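Colleague: Quick one: sequence and predicted model below, then my questions.
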Amino acid sequence: MLTLAYEPEAAALYCKELTVQKKEGAESSSLSSFEPGQQFLVLDCGGGTVDVTAYQVQNDGDLRELQRPTGGPWGGTYVDNQYTTFLKELFGADVWSEYSKENPEDVLEIQRRFEAKKKSVNASADDQTTISFPSSLFAKYQIAKNCSSFEECLKKSEFAKTIKVKKDKLRFDHQLVKAFFRVPIDSIVTHVKEIINESKKKGRDIKTILMVGGFSDSSILSQRIISEFKRITVICPTEAVNAIVKGAVIFGHNPNLISERISPLTYGISVNTTFNNKVHPAKLKVVYDGKEMCTDIFQPIVQIGHPIRVGKEIFKHTCLPTRALDTEATIEIYESSSECPMYTIDKGVRRLGDLTVSIPNTSKGKNRPIKVEVSFGYTEIVVCAFEEGTETQTRATFDCLLT
């Protein structure tokens, strides 16, 4: 069976299980483990997004999630995009666009070289960043600007003081390169501060920040985190990007190491109820068997921010076929970022998928109740369905809608 592992959880498990940890900025590793009761943040800085989650170590060594994962699009690709935007300014949008279409492999190599340099950009040192460029790009720019050489073109541009040319290489001023990192790093720091302040208000004591993900290998990012949170221990494992992969292996062997999670959204089902013209909108009124009913009522299963004990939070629902000869019953599953939406058609409510339960025996007509149990807290939604009375297990499938 395929089991999904959340990246922050996998990283937390990996670093919790290992007793040898290397604090960012330290010259050597030291023996240190997460003790029961210790609370820490996992700062998962990936390529596209940055996700922050808080955990507490339980007495049995399991991890309890203290807050739902939050974050934003502040990963390493944000820096790459800033760099690409600058190259468009440097060479001109038309030149860069034409060159990208004519030489896509060279453009990928330009980006790859910057990716390799990105990790070593230092917050305090004043070193220039040197990157090789294909001479064909210099030549195209030179022709477009009608200069005798690329260096002559550069000297006439607004970048004469921040970029130097040496053969096929450009040397970027340190402050210029640091500017590529400014927006994402500022956003990360602001978000982490908000989470720590919120944790303090709830009586929590975050003593450690665990940095994982490929972007965490960036010196300028880790140095900034250390500088901003001097009273908190910052741990960045060697090859932070691999912490997630190795932690996923640990999780695969024992998924129960995460004992409690926080629901990231509100989940519910669509149900009908007796129509009340003082409460319900007329457009949702339907008539079933001579009775006025209101459709599209959002019945919550679990609410956003609610702690869920893994394997112990079970939602039970009894469903009946709509028609006597139906061999299946369908339950619509919805999600929302609101705490308690009233209708499934409310703004921000999204149809997650359909839970289809098999009821092949039609001999009892519509009187064929099926008990459905939905278990939350795992990385997947686990569903069981039984015929009421006989307790015979029946088939249930969950179809995640792609629209």
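Modeller: Yes, it's here.
Colleague: drop to CA atoms for contacts and neighbour counts, all remaining ones
Modeller: Noted.
Colleague: From the contact counts, what lies against the helix or strand where Asp80 lies?
Modeller: Assigned by DSSP states H and E, Asp80 belongs to helix 76-91. Applying 3 or more C-alpha pairs under 8 Å, 6 or more residues apart in numbering; DSSP states H and E, we find helix 76-91 packed against helix 93-102, helix 104-118, helix 174-201.
Colleague: dropping in the other structure now:
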Amino acid sequence: MHFPVSLIDIFETENERKMNIRDAIVASKYGKTVELKRDKLKISHSTVEKLFEHSIQQIVKQVQKLMTDERMADVKAILMVGGYSESSLLQRAIKSAFPGIHEVIPQEASSAVLRGALIFGHNPMALTERVLKYTYGVETTLPFVNRVYPQSKRKKADIGDRCVNIFHKLIKKELSVTPGETQVERYYSTCNKKQNCMPLAIFISEEKNPTYVDGKGCAKIGTMFIKFEEPDDLPGRRVKLTMLLGGSEIIVELEDEKSGNKVINTAEFWG
């Protein structure tokens, strides 16, 4: 590979031992496998393979993990895209790890992802189905039960003691959804008298059935508020939440059941 002269000058100026780069290479652990001749750096084949060994192993390991899913039972081919897919080292590793599966590597695999993004940008409905990477839910409360919930999550409300930070699941990870068609509806009620608004924080989780929004693998992606122009004297005012999964975003609507007022917002699709 070409080795810029300017890089040689920088090395010999900045290194504390004031060694020239050829002597530094000889003194290193690569002394017998790397050589600098004029402006060319010669690297042995075994050393190059070693540089990519870890990343290739991790890719193979991840694909093997995906293939253990029962939904992958009928998979007959692996489509390899992206610049790394053009590497013969990676191609050989995939073929060796999955001998019964056909590998498909399109021409100009490095630009396939970019071209796909452009097609999707012009026609979002080209994406007909998604498999959710995360579980989506909102933060809510439940009646507090001793010995079931920790005391640290106990909070007084007009309807009684509540357990806070509950992750109320809207839709579970690994579920196949159709953008523009998959819709979720839930109802939530106020807990206090004269409550003038209801905040609903939307969370994602890496777990299928998370318990609390502050648990491991959870992250908040946004908070919505719906205001009540005329607060009720008693708790229990209902709000309807509707979540529509779009092509690249989530559309969330809150509707005050009493007044009919609505609030609509969008969030980035995380999976």
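Modeller: Everything's here; your move. Everything numeric in this text was worked out from a predicted model, so none of it was measured.
Colleague: Any idea what the TM-score comes out to?
Modeller: Overlay of the two chains. TM-score (TM-score structural alignment, normalised by the length of the second structure): 0.80; 265 aligned residues with a C-alpha RMSD of 3.2 Å.
Colleague: follow-up on the earlier one: quick one, which of the helices and strands packed on helix 76-91 of the first structure gets closest to Asn256 of the first structure.
Modeller: helix 174-201 (25.0 Å; C-alpha to C-alpha).
Colleague: and the helix or strand following the closest one, which stretch of the second structure?
Modeller: Once the chain leaves helix 174-201 of the first structure, the next helix or strand it forms, by DSSP H and E, is strand 206-212. Per the alignment by TM-score structural alignment, strand 206-212 of the first structure matches residues 75-81 in the second structure.
Colleague: Could you list the buried residues of the matching stretch?
Modeller: 80-81 (16 or more other C-alpha atoms under 10 Å).
Colleague: quick one, what contacts the residue mapped onto Val63 of the second structure from the first structure?
Modeller: Using TM-score structural alignment, the equivalent of Val63 of the second structure in the first structure is Val192. With contact set as C-alpha atoms under 8 Å, 6 or more residues apart in numbering, Val192 of the first structure has these partners: Val52.
Colleague: Now do the corresponding residue of the first structure for Ile204 of the second structure against Pro300 of the first structure, distance only.
Modeller: Counting by TM-score structural alignment, Ile204 of the second structure lines up with Glu335 in the first structure. According to C-alpha to C-alpha, to the nearest Å, Glu335 of the first structure and Pro300 of the first structure sit 9 Å apart.
Colleague: Then Tyr267 of the first structure?
Modeller: From Tyr267 of the first structure to Pro300 of the first structure the distance is 6 Å (C-alpha to C-alpha).
Colleague: Then Leu31 of the first structure?
Modeller: Leu31 of the first structure is 46 Å from Pro300 of the first structure, by C-alpha to C-alpha.
Colleague: show me where the stretch 1-150 of the first structure has strands.
Modeller: 20-21, 30-31, 39-45, 50-57, 63-65, 70-72, 129-132 (DSSP state E, counting those that start in this stretch).
Colleague: Using a markdown table, please lay out those together with distance to Thr344 of the first structure and mean neighbour count.
Modeller: Listed next are these as a markdown table, based on distance: least, C-alpha to C-alpha, whole Å; neighbours: other C-alpha atoms under 10 Å:
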| stretch | distance to Thr344 of the first structure | mean neighbour count |
| --- | --- | --- |
| strand 20-21 | 47 | 16 |
| strand 30-31 | 52 | 10 |
| strand 39-45 | 33 | 26 |
| strand 50-57 | 28 | 24 |
| strand 63-65 | 28 | 25 |
| strand 70-72 | 24 | 16 |
| strand 129-132 | 53 | 17 |
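Colleague: Turn the ones you listed into TSV, columns for distance to Lys316 of the first structure.
Modeller: Output for those, formatted as TSV (distance: least, C-alpha to C-alpha, whole Å):
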stretch	distance to Lys316 of the first structure
strand 20-21	44
strand 30-31	47
strand 39-45	33
strand 50-57	29
strand 63-65	24
strand 70-72	29
strand 129-132	60
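Colleague: and of these, who's closest to Gln393 of the first structure?
Modeller: Comparing the strands of the stretch 1-150 of the first structure under C-alpha to C-alpha, the one sitting nearest is strand 63-65, at 32.0 Å.
Colleague: Okay, and the match of Ile204 of the second structure sits in which element?
Modeller: strand 328-336.
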